[in-house]
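Student: model this:
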Amino acid sequence: MFSKDATWMRSARIALPLGIAALALAGCAGSGSGDGGDGSSSSKVAAVIKGLDNPFFQAMESGIQETADTDGVDVTIQAAADIGDTTGQADKLTTLAGQDFGCFIVNPISGTNLVQALATIGTSGKPIVNIDNPIDSDAAKSANLDIATYIGTDNEAAGGKAGDFVKEKVAAGSEVAIIGGVAGDVTSAARVDGFKAAIGSDLDVIQESAADWKREVALTTATDIIAANPNVKAFFAANDDMGLGIVKAVENAGLTGQIVVVSVDGNKDALQSVKDGGLSATVAQYPYAIGTLGLQACEVATSGGELPKEIESPTALVTPTEADDAISAFPQPFAPFENPLEPLLPTN
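Tutor: The predicted structure follows:
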């Protein structure tokens, strides 16, 4: 779906915080050279991700697939029907679990919906690479799951970057509103918490709502908030789809340029909106890079290597100043970054 320079697979430089980059390479990811952990020699990889109705996960799929193509890895990717398809996603993983795969990449819809399916994989000793949305640690412990590594965004930090930006753009004491994803979702909560921590008591949060990660729901919600709170000066949305819904609500109210709207993801349509003056900024994650790192982690694991227990994928605030560079580089990061898995990858 997305084109890329094939050499990036091995030479990408992921700009990680020193604490993450310097993590001791703890936690054995494989159980023998080229061994899937159950005595098989399969280096085939299975990936189960969230729904491809969202461009974020389309980019993630491309990162997995194109890395596999470049590195000569046999990968099978299955996706949930949509963000609410918890049972369907688990069924797909259950089917794959019984097949000849040496490593599994999982991007669960919730912290627990894949745990039962993963239990079978965990018993076999095959490595499990958890990307983007973390598996609930208590549930994993109860199921005796040993997750080889977690790769994802520091969502609190991403929300914090958005909060810092909003504080710079609106006057102290201004009214702001927050629109999160699905109520109770860990990722959404972390982004919202990071945003609120960054603005502290400097700004007044007049409403916090959930819009199920959906643009049309956010449009309706933001329309109601603007009508009830004519002095609202800024919105924070926990993802770009909702952010773009808010932008439409602001436009419909004739307030474009008067209300700051910031979201998280860095999808291409959001980057274009930043360039065009719709979104004020987006905190870009790099789902393509998350997918690439997930596939590379499986390469390390199935060759008997060891992985860091956590790898933080990069984020960057994109304002109109950075929008052209971000669009040109999409879906890759627009700034150089250090890939902690590169020295661990097997040489062919």
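Student: drop to CA atoms for contacts and neighbour counts, all remaining ones
Tutor: Fine.
Student: where do the strands sit along the chain?
Tutor: 45-49, 75-79, 103-106, 128-131, 149-152, 175-180, 204-210, 232-237, 260-265, 281-284, 310-312, 316-318 (DSSP state E).
Student: now the residue most central in space within the chain: how far from T67?
Tutor: When Cα atoms, centre = their mean is applied to the chain, the residue found nearest the centroid is D132 (4.3 Å). From D132 over to T67 the distance is 17 Å, taken as Cα to Cα, to the nearest Å.
Student: to compare against the first, here's another:
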Amino acid sequence: MKRWLIALLVSMVGLAGCSMQSPGAASPETGKKSGPYTVGLSLSTLNNPFFVSLKEGAERKAKALGMNVITVDAQNSSAKQTNDIEDLIQKQVDLIIINPTDSDAVVSAVQAANDANIPVITVDRAANQGKVVSHIASDNVAGGKMAGQYLLSLVGKGANVVELEGIPGSSAARERGKGFEEAVKGQLHIVTKQTANFDRAQGLSVMENILQGNKNIKGVFAQNDEMALGALEALKAAGMKNVKVVGFDATPDAVAAVKRGEMAATIAQKPAVMGEKAIETAKQYLEGKKVTSKISISLELIRQ
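Tutor: Coordinates of the predicted model:
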């Protein structure tokens, strides 16, 4: 066979070998995937309408951008969330978006992703350590202040109020509580602060227990709407319909309760927007573009 023909055949074999590279494989020139990005989304719980909305926003935006999302539900368990994130690392996702159950407990999982060179974005709640390329959330301190100022305007200076706290260790609980307490310091008397773990059933039972020893209350601030709605049921059962209840998140059930005149107000976050922004930021980062380390989502007071 002539030399030129042999050379041509060798060249064709080489080209065929290059074309067999699988979709999504890393390009040796750029180190970036050639196929669609796959992002892991670890949520604290899907037993809460707020995080369901966040999930839906993220998945909707990912579909629009041609990205894949693997969503996992920690079910409010820090241990399960750690295992979920380790599974995402094993799947070699391109980036992990985390809504921490606990801002301290999630640190080891964030660091595991760091060690695997998988970038991390946190949403709604922060991680207290570890490398995070961007944190996307509402200003929870400002939201807590907004709730405190509005409750003060309703019940008047010196009134007795109750504060229902979220999951201990979560940044959202800590920051909302800080803002609320700064707003009402010296203005309202917080007769008790108790944890109900951002859960409606616990909000109901904790409020029932509080009412056994504190009938003379004029207002309740719950650090999320699920607890607020549980507290509302306890107040109704006790015949205390004039107590002003302010929640946080503006979930559909809470907004409906405000419209009915049962809840006084809720602080509107925009979870679907958070999810969308998290996916947009993930894509920008994976494409090598600069992203902002903190992205704030605006708040709004929803009232009667």
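Student: quick one: the helices in the second structure?
Tutor: Ranges of helices in the second structure, per DSSP state H, are 3-19, 49-65, 78-90, 107-115, 140-155, 171-184, 200-213, 225-237, 252-259, 271-286.
Student: so which of these gets nearest Q194 of the second structure?
Tutor: Of all the helices of the second structure, helix 200-213 sits nearest to Q194 of the second structure, with 7.4 Å by Cα to Cα.
Student: which residues are in contact with the closest one?
Tutor: The contact list for helix 200-213 of the second structure, computed with Cα atoms under 8 Å, 6 or more residues apart in numbering, reads 164, 192, 194-196, 226-235.
Student: swap the cut-off to 6 Å and go again
Tutor: A196, E226, M227, G230, A231, A234 (Cα atoms under 6 Å, 6 or more residues apart in numbering).
Student: chain center to it: distance?
Tutor: Remark: helix 200-213 of the second structure is offset 25 Å from the chain centroid, using Cα atoms, centre = their mean, to the nearest Å.
Student: mean deviation, it versus the first structure?
Tutor: Aligned to the first structure and superposed, helix 200-213 of the second structure gives a mean residue distance of 2.2 Å (mean Cα distance after the TM-score superposition for the first structure).
Student: where in the first structure does that helix fall?
Tutor: Against the first structure, the aligned range for helix 200-213 of the second structure is residues 215-228 (TM-score structural alignment).
Student: buried sites along stretch 275-290 of the second structure?
Tutor: In terms of neighbour count (16 or more other Cα atoms under 10 Å), stretch 275-290 of the second structure has its buried residues at G275, E276, K277, A278, I279, E280, T281, A282, K283, Y285.
Student: in the first structure, what range does that stretch match?
Tutor: The aligned range for stretch 275-290 of the second structure in the first structure is 291-306, by TM-score structural alignment.
Student: picking that back up, could the helices of the second structure be laid out in TSV, adding distance to K33 of the second structure?
Tutor: What follows is the helices of the second structure, written out as TSV (distance: least, Cα to Cα, whole Å):
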stretch	distance to K33 of the second structure
helix 3-19	15
helix 49-65	15
helix 78-90	16
helix 107-115	18
helix 140-155	36
helix 171-184	34
helix 200-213	43
helix 225-237	41
helix 252-259	39
helix 271-286	9
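Student: returning to that earlier point: got a markdown table for the strands of the first structure, with mean neighbour count and distance to A190 of the first structure too?
Tutor: Formatted as a markdown table, the strands of the first structure follow (neighbours: other Cα atoms under 10 Å; distance: least, Cα to Cα, whole Å):
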| stretch | mean neighbour count | distance to A190 of the first structure |
| --- | --- | --- |
| strand 45-49 | 25 | 20 |
| strand 75-79 | 18 | 24 |
| strand 103-106 | 28 | 20 |
| strand 128-131 | 27 | 16 |
| strand 149-152 | 25 | 13 |
| strand 175-180 | 24 | 10 |
| strand 204-210 | 16 | 14 |
| strand 232-237 | 26 | 12 |
| strand 260-265 | 28 | 12 |
| strand 281-284 | 29 | 14 |
| strand 310-312 | 22 | 15 |
| strand 316-318 | 22 | 17 |
